[in-house]
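>>> Sharing a sequence plus its predicted fold:
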Amino acid sequence: MSGFAGRFAGRTAIVTGGASGLGRTTAKRLVAEGANVVLWDVNEEALEATKAEIGATGVFALDVSDQSAVASTAAASHAVLGKIDILVASAGITGATAPVDEYPIESWLRVMDINLNGLFYCCRAIVPFMIENGYGRIVNVASVAGKEGNPNASAYSASKAGVIGLTKSLGKELATKGVIVNAVTPATFESPILAQLPPAQVDYMRGKIPMGRLGEVEETAAMVCFMASEECSFTTASTFDTSGGRTTF
C-alpha cells in the first residue's frame, strides 16, 4: 500500500464500518500515515481483530442506526482521542435485490436506517466537536448508485442519493467553520459487501464501468485519505468519483 508518511501525524479519526471493506482499508492507511484511529462497527469480533492488525487506538461495537448509541459513543470516542479531526462514515448495507413493487418493506427501512439515518446521526454527534476545535474533515461514503440509480436496488440507490444531498447541505453549513464535508461515490469495487448481492447484479454493475473491471478497495481508500487530509482545503459540499469512468459529473 503506497502512502504519505506522517500525513496524518497528530490527527485523530473515527471510521464507521471500520472492521471490513473500505472502512478497514481506509483505517489501516490512516494509522500507517500517523493518525490515531477509533473504529466503529457492529461486528465486535471483527473489530478486535482489526484493532490488533492495524494498531487502532480504540474500538466500539454499535449499530449506527441507534441514535442514542451513536451519541454516547461519539462522546466516548472524543474522550479516548482527545479531539476528533476526521470522520469517515463508511458503515452501510446493500439491502434486498428486487423490483420496487416486490421490494420488502423491512429491507427498505433497514437500508435507510443504516445508510442514511445512521450517517446523519454520526455527523450530528461529531460535528460539534469539530466546530469547537475549528477543524474537521468529514468523508461520507455514497455510491454512483446515488447519482444514476441501479435497477432492483431502489433502497440502496435512494439512501446513497440522500447521503449526497446531506453532504451538500452540511458542507455549505460548515463552510466557514474550518470543517470540510465531501462524499465519495465509488462504482462497485471488490469488497465483502458484494456477498450480499446476486452474481447477476454484480455483473450488471461491472458492465456499466468503461474500464471493464471492478475497482480495488485501495483505490477508493486512497481518494478517501486525500479527502480526509489538510490538502483537501477548498473543495466542500461536493463528491469525488472513483468509478472507472462510469460517472463524469
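Alright, I've got the coordinates. Numbering: from 1, shown residues only.

>>> Every contact and neighbour count from this point should use C-alpha atoms.
Noted.

>>> Show me what the longest strand out of those in the chain packs onto, helices and strands only.
Counting by DSSP state E, the longest strand found in the chain is strand 179-186. When contacts are defined as 3 or more Cα pairs under 8 Å, 6 or more residues apart in numbering; DSSP states H and E, strand 179-186 packs onto strand 136-141, helix 154-173, helix 217-227, strand 238-242.

>>> again, only this time at 7 Å
Secondary-structure packing of strand 179-186 (3 or more Cα pairs under 7 Å, 6 or more residues apart in numbering; DSSP states H and E): strand 136-141, helix 154-173, strand 238-242.

>>> That strand versus strand 238-242: what angle between them?
In terms of direction (axes from the mean of the first three to the mean of the last three Cα atoms, to 10 degrees), strand 179-186 departs from strand 238-242 by 30 degrees.

>>> OK, contacts around the residue nearest the centre of the chain?
Taking Cα atoms, centre = their mean, the centroid of the chain lies closest to residue 90, which sits 2.3 Å from it. Residues counted as contacts of residue 90 (Cα atoms under 7 Å, 6 or more residues apart in numbering) are 15, 16, 17, 23, 140, 141.

>>> 10 Å - rerun?
Counting by Cα atoms under 10 Å, 6 or more residues apart in numbering, residue 90 makes contact with 15-18, 20-24, 26, 40-41, 115, 119, 139-142, 184.

>>> Restricted to buried residues, select the residues you listed in PyMOL.
Buried subset of the contacts of residue 90, written as a PyMOL selection, criterion 16 or more other Cα atoms under 10 Å:
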select buried, resi 15+16+17+18+20+21+22+23+24+26+40+41+115+119+139+140+141+142+184
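
>>> Got another one to weigh against that:
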Amino acid sequence: MIERMYPKPGLRVLVTAGASGIGAAIARGFLDAGAKVMICDIDEAALAHFAAEHPAAVTRRADVSNEGEVTALLEAVRASLGGLDVLVNNAGIAGPTGKIDEISTEDIRRTLDVDLLGQFLVLRRAVPLLRASGDGAVLNIASVAGRLGYALRTPYAAAKWGIVGLTQSLAKEMGPEGIRVNAILPGVVRGARIEQVISDRATAEGIPYAQMEEQYLANVSLRRMVEPEDIAGMALFLCSPAGANVSGQAISVCGNVETI
C-alpha cells in the first residue's frame, strides 16, 4: 500500500525554472523517485550548478515567455526523454511591487508573459506528448495569491488567479483523454525569492524588513514558512498512483495563509 504514495520509476518529467528554489526541489524529488528529468531555466549559472550536482538530469536554457525557445525545449524533451509523462509548469517571476498607478506597463506585461502566457506556451507544445504517454499529468505552480487578493502585487495576483482558471478549464478539456491537471498554490516559501518579496514590500510600506516578515508570518495559521520540499512532496503525491483520481484542483501548501 505504501508504494502507492510514490511515483512509479521511469516517469519522464519536465520542470520549468527547475534550477533553483521550488523547481529544483521538485526536480530532485522526481530524480530520487527514479524519474527521467529535464529542467529548463534562464539562469545559466544555476543550471550548471544543478547539472554538476545531478548529472542524471538533462538541463537546457529556455525562457518560457519566448515561443521559439519553448518549441525548441519540447523538441529537446522528445529527443532526450523519448516523450513526456509529467509537466511541472513552475516558471514565474515575482513582478513589481507598488500601487496600480505606479506600475509600468512594461512590468505588467513581463509578469503576465512569464507567469501566465508562459504556462500556455509550454502546455500547447507539451500536451501532444502528454497525450501520447497515455497517462499524463500537469502540475501548474500558482500561489496563494491565486485565491486571495494581494495589495501592491496586482500583476502577480492576476497571473496566479489566471493559472487557477487555466488549470480547472484544462482539467475538463483533457480529462476524457486521461490527462490530470492540478495547480499547487505555495504560500510563504523559504528562500531568496520570498526574502526579496518581503524586502520590496517593506520598502513600499516604509517599515523595517523584520517587521514585514513578522506580518507575513502572522497571516499564516501555523506561523511558519513552507519549505521547498513541502511543495515537492505534494507534486510527487499528485503524480503517484495514490493521486490518480485527483484532477482540476487548486491545492494550497501554505500552512493556511489567511490573508496577504
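Thanks, I have it. Model, not experiment: these values are computed from the prediction.

>>> Superpose on the second structure and give me the mean offset of the longest strand of the first structure.
Once fitted to the second structure, strand 179-186 of the first structure is off its aligned match by 0.6 Å on average (mean Cα distance after the TM-score superposition for the first structure).

>>> residue boundaries of the strands in the second structure?
For the second structure, the strands defined by DSSP E cover 12-16, 36-41, 58-61, 86-89, 137-141, 180-186, 250-253.

>>> any idea how far residue 15 of the first structure lies from residue 140 of the first structure?
10 Å (Cα to Cα, to the nearest Å).

>>> er, residue 74 of the first structure I mean
Residue 74 of the first structure is 16 Å from residue 140 of the first structure, by Cα to Cα.

>>> what does residue 203 of the first structure give?
26 Å.

>>> now residue 199 of the first structure
According to Cα to Cα, residue 199 of the first structure and residue 140 of the first structure sit 27 Å apart.

>>> Then residue 179 of the first structure?
For residue 179 of the first structure, the distance to residue 140 of the first structure equals 13 Å [Cα to Cα].

>>> can I assume residue 123 of the first structure is in contact with residue 170?
Yes - with contact defined as Cα atoms under 10 Å, residue 123 of the first structure reaches residue 170; the gap is 8.9 Å.

>>> Quickly list what's touching both of these two.
Residues touching both residue 123 of the first structure and residue 170 (Cα under 10 Å, 6+ apart): 138, 181.

>>> Next, the contact list for residue 167 of the first structure, please.
Residues near residue 167 of the first structure by Cα under 10 Å, 6+ apart: 120, 123, 138-142, 161, 173, 180-183, 236-239.

>>> same thing but at 7 Å, please
Applying Cα under 7 Å, 6+ apart, we find residue 167 of the first structure in contact with 181, 182, 183, 237.

>>> Ok, residue 21 of the second structure next?
With contact taken as Cα under 7 Å, 6+ apart, residue 21 of the second structure is in contact with 191, 228.

>>> next one: the one 5 residues further on
Residue 26 of the second structure makes contact with 232, 235 under the criterion Cα under 7 Å, 6+ apart.

>>> separation between it and residue 19 of the second structure?
From residue 26 of the second structure to residue 19 of the second structure the distance is 10 Å (Cα to Cα).

>>> ok, now residue 123 of the second structure?
20 Å.

>>> out of those two, which sits in the more crowded spot?
Each of residue 123 of the second structure and residue 19 has its neighbours counted (other Cα atoms under 10 Å); residue 19 has more, 29 against 21.

>>> isn't the more buried one right next to residue 51, touching?
No - counting by Cα atoms under 7 Å, residue 19 of the second structure sits too far from residue 51 to count as a contact (8.6 Å).

>>> what residues do those two have in common as contacts?
Common neighbours of residue 19 of the second structure and residue 51, using Cα under 7 Å, 6+ apart, do not exist here.

>>> Alignment lookup: residue 225 of the second structure to the first structure.
Aligned counterpart of residue 225 of the second structure in the first structure: residue 214 (TM-score structural alignment).

>>> How many residues are close by residue 192 of the second structure?
When neighbours are defined as other Cα under 10 Å, residue 192 of the second structure has 10 of them.
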